[in-house]
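Participant: For reference, the sequence and a predicted model appear below.
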Amino acid sequence: MNKKEYFFSLKKYYQRILLTVPLTVILSLNFNTSSAWAKDPFRVKNARDIGEHTEKAFKTIFIEGNYQTVKQELNQAEVKEPNEPLAHALLASLAYTEKDWQKVKQYADETLSSAQLLSKTDPVRGNLYLGVGHFLAGAYIYEKQGALPAINKLQQVFKYLDRAEDADPNDPELNLIKGYMDLLLAVNLPFSSPEQAIARFKAHAAPNYLVERGLAVAYRDLNDYNKALKYADLALKTAPENPEHYYLKGQILRQLGKQQNSVTILTEAIANFDLALAKSKQLPEFVLETLERERNSAQEKIVEIESGKS
């Protein structure tokens, strides 16, 4: 995979990195409720004050799986927590799903500005979101100018991720976001071995629910569907109201059903797709497009098997 192909793959996956996996909270984390730093969804030790409105937005998107009602909370975060780069990154990512390119650029710039300020006191999170901000800026450039001008942004992304890792290689927030990128590369590059990326992700990323979801995606892409189902079920157990979890389980079951020519498994896949579609008003358009297409594909495969053509 050359740089152009890498950027294209990573850009398409980026909205998953920010919108569907790394930026959320796990309800079972045992924070000290009297602490002034009780709004950190990633850390029990050395927790940061990420902010009330940003945290609530996390829950709305990633525990409830509701993308349509989150803007108001993020707008509050933008006003009341203006130095939190995560809020700006989420706003940029939502703008990306709506193809509002000027807002993507605006919030990418705000992510960079707030991350630069934060890097003076918190080199891990500051440099992490400098990397994220440059990636958002690169996604904007890609859409407006094409792949080649955007490739230079990759050097900035990796430079700041490396600086964050130098500051604390075991930081859970860093390992969550960087871990998704590492897993993406590990499962897609030829002759690569994903075991090391998976082991580090398991050991150092948090919260657990997002780790489980990430592992489900990784094992799905490695065609290890039994392990993928295991982790998808764990993610569903933690956040059963999130329709994207049913979508992910449906994806895995569809692939397994196709592999085994099993009407039973494909029917279960459709049942999970339908559970996700029952909350379609919560989901962004780009998710619904692929969800409906994959449901139709599962149904077509059932017809093919039952007709004896498979």
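Facilitator: Sure, I can see it.
Participant: Only C-alpha atoms from now on, for both contacts and neighbour counts.
Facilitator: OK.
Participant: how about the helices of the stretch 151-300 of the chain, start to end?
Facilitator: All helices of the stretch 151-300 of the chain, identified by DSSP state H, counting those that start in this stretch, fall at 172-188, 195-204, 208-221, 225-238, 243-260, 263-277, 285-306.
Participant: Which positions within the shortest one qualify as buried?
Facilitator: Along helix 195-204, the positions that meet the burial threshold by neighbour count (16 or more other CA atoms under 10 Å) are Ala197, Ile198, Phe201, Lys202, His204.
Participant: excluding its backbone neighbours, what's nearest Ile141?
Facilitator: Nearest residue to Ile141, sequence neighbours excluded (CA to CA, 6 or more residues apart in numbering): Ala150, at 5.5 Å.
Participant: ok, Leu130 to Lys237 distance?
Facilitator: 33 Å (CA to CA, to the nearest Å).
Participant: Make TSV out of the helices of the stretch 151-300 of the chain and add distance to Lys105.
Facilitator: TSV is the format used below for these (distance: least, CA to CA, whole Å):
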stretch	distance to Lys105
helix 172-188	21
helix 195-204	30
helix 208-221	27
helix 225-238	32
helix 243-260	27
helix 263-277	31
helix 285-306	20
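Participant: for these, which one sits closest to Thr24?
Facilitator: Within these, the stretch nearest Thr24 is helix 208-221; the backing value is 7.6 Å (CA to CA).
Participant: Next one for the comparison:
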Amino acid sequence: MAVKLTTLSQITPSRVLRVASATLVSLSLWASPSLAKDPFRTTNARQIGDRTEAAFKALFEQGNYKKADSFAQKADPRDPLTQALRASLAYINWDGEKDEAKKSAQLEVFKTYATQTREAAADMVSKDPLRGNLYQAVGHFLESAYIFSKDGTVKGTPRALGEIQQAFKYLDNAEKIDSSDPELNLLRGYIDLFVSLNLPFSSPTDAINRLDKYATPRYLAHRGIALGYRDLNQQAKALAAVDSALKATPNNPDVLYLKAQILVRQGDNRGSIAYFNQALTKQEQLPPGLVRQINRERDRAQSRLGNAGQ
């Protein structure tokens, strides 16, 4: 996929970081217990370490960032999924940090794990070309996010653009190996969705269809679909998708928070407050920055209720 130079003015650090974070969400779905079935394939199953799998479950099934970080730090560093999980958590910590010195240091931690994701993936290519190419794509996306965050849009664009182009090259390589692979379709569905919503390079409709038809685990496919429809302002479809995700992960504060956001966009401020509050009952397992954001959005919904005299 070639990136058009005429669209460079629309590339911002926050947009690329959203793409990178979305990539990590889909990437982290590759975790499966070392003695369990591959959640994507009935044949040629992949296996990973128990601690990496535990980190995945803590983060994406339970929404427990602290537990996920504890497991990830103890997991096998040679596994690029381990490094990707560490990078995801480091980015979240960077995004929510208020102290500028700590924020700068956390950005360098994020960069280290992003590079280690790419390097570990390169080592994997000879044994598993499909996953090796996918992880290299993720590593390049993350490194582009680091460049934008460190150098800004004007100074960072030439280098970051090269990283983005490399990322799509590796995604295309993986698709050439097996375009029907369910793991690939989940990852590419998330990446294409967030790229299309934040950068004008692909179709959100095609990405949503890919997630809907081919992606598993279903609860994360539904979560991605809900995010897509939310940002396309198709809130009824977004609500149906997030409700499907909640059936599988009813206590995940991230999914509860997402439903609250969708209800706000539907104009149901009263209904949204209950879900904001449910998400905040899990605040001890969330990063401080995310807790502050949920509180801000809940307070705005409450203020709108008061202003409307409801």
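Facilitator: Noted; the coordinates are in hand. Note that the coordinates shown come from a computational prediction; the quantities given were computed from them, not determined experimentally.
Participant: related to what we said a few turns ago, which residues touch the residue nearest to Ile141 of the first structure?
Facilitator: Applying CA atoms under 8 Å, 6 or more residues apart in numbering to Ala150 of the first structure gives the contacts Gly138, Ala139, Ile141, Tyr142.
Participant: Also Asn133 of the second structure?
Facilitator: Counted by CA under 8 Å, 6+ apart, Asn133 of the second structure has contacts Ala121, Ala122, Val125, Tyr170, Leu171, Asn173, Ala174.
Participant: Over to Leu256 of the second structure?
Facilitator: Leu256 of the second structure neighbours (CA under 8 Å, 6+ apart): Leu246, Pro250, Tyr275, Phe276, Gln278, Ala279.
Participant: Filter these by whether they're kept in the first structure.
Facilitator: Cross-checking the contacts of Leu256 of the second structure against the first structure gives Leu246, Tyr275, Phe276, Gln278, Ala279 as conserved contacts, using both residues aligned by TM-score structural alignment, their matches' CA atoms under 8 Å.
Participant: Just give me the match in the first structure for the fourth one.
Facilitator: Using TM-score structural alignment, the partner of Gln278 of the second structure in the first structure is Leu275.
Participant: now the first one
Facilitator: The criterion is TM-score structural alignment: under it, Leu246 of the second structure has Leu236 as its aligned partner in the first structure.
Participant: Number of residues surrounding the nearest residue to that match once chain neighbours are set aside?
Facilitator: Computed as CA to CA, 6+ apart, the closest residue to Leu236 of the first structure that is not its neighbour in sequence is His245, at 5.9 Å. Residues near His245 of the first structure, counting by other CA atoms under 10 Å, number 27.
Participant: For His245 of the first structure, list the residues it contacts.
Facilitator: Ala232, Ala235, Leu236, Ala239, Ala276.
Participant: can we see that at 10 Å?
Facilitator: Residues near His245 of the first structure by CA atoms under 10 Å, 6 or more residues apart in numbering: 20, 62-63, 65, 213, 232-237, 239, 251, 272-273, 275-276.
Participant: Weed out the non-buried ones from those.
Facilitator: 20, 62-63, 65, 213, 232-236, 239, 251, 272-273, 275-276.
Participant: Greatest separation within the residues you listed: which pair is it?
Facilitator: Counting by CA to CA, the most remote pair of those is Ile63 and Gln251, 19.6 Å apart.
Participant: Could you single out the nearest of the buried ones among the contacts of His245 of the first structure to Leu91 of the first structure?
Facilitator: Thr20 (13.5 Å).
Participant: Show me what Ala205 of the first structure aligns to in the second structure.
Facilitator: By TM-score structural alignment, Ala205 of the first structure lines up with Ala215.
Participant: what's the spacing between the closest residue to its match other than its chain neighbours and Val291 of the second structure?
Facilitator: Leaving aside its sequence neighbours, Ala215 of the second structure sits nearest to Leu186 (CA to CA, 6+ apart; 4.5 Å). Using CA to CA, Leu186 of the second structure is found at 28 Å from Val291 of the second structure.
Participant: same check, this time on Ala236 of the second structure
Facilitator: In terms of CA to CA, Ala236 of the second structure sits 26 Å off from Val291 of the second structure.
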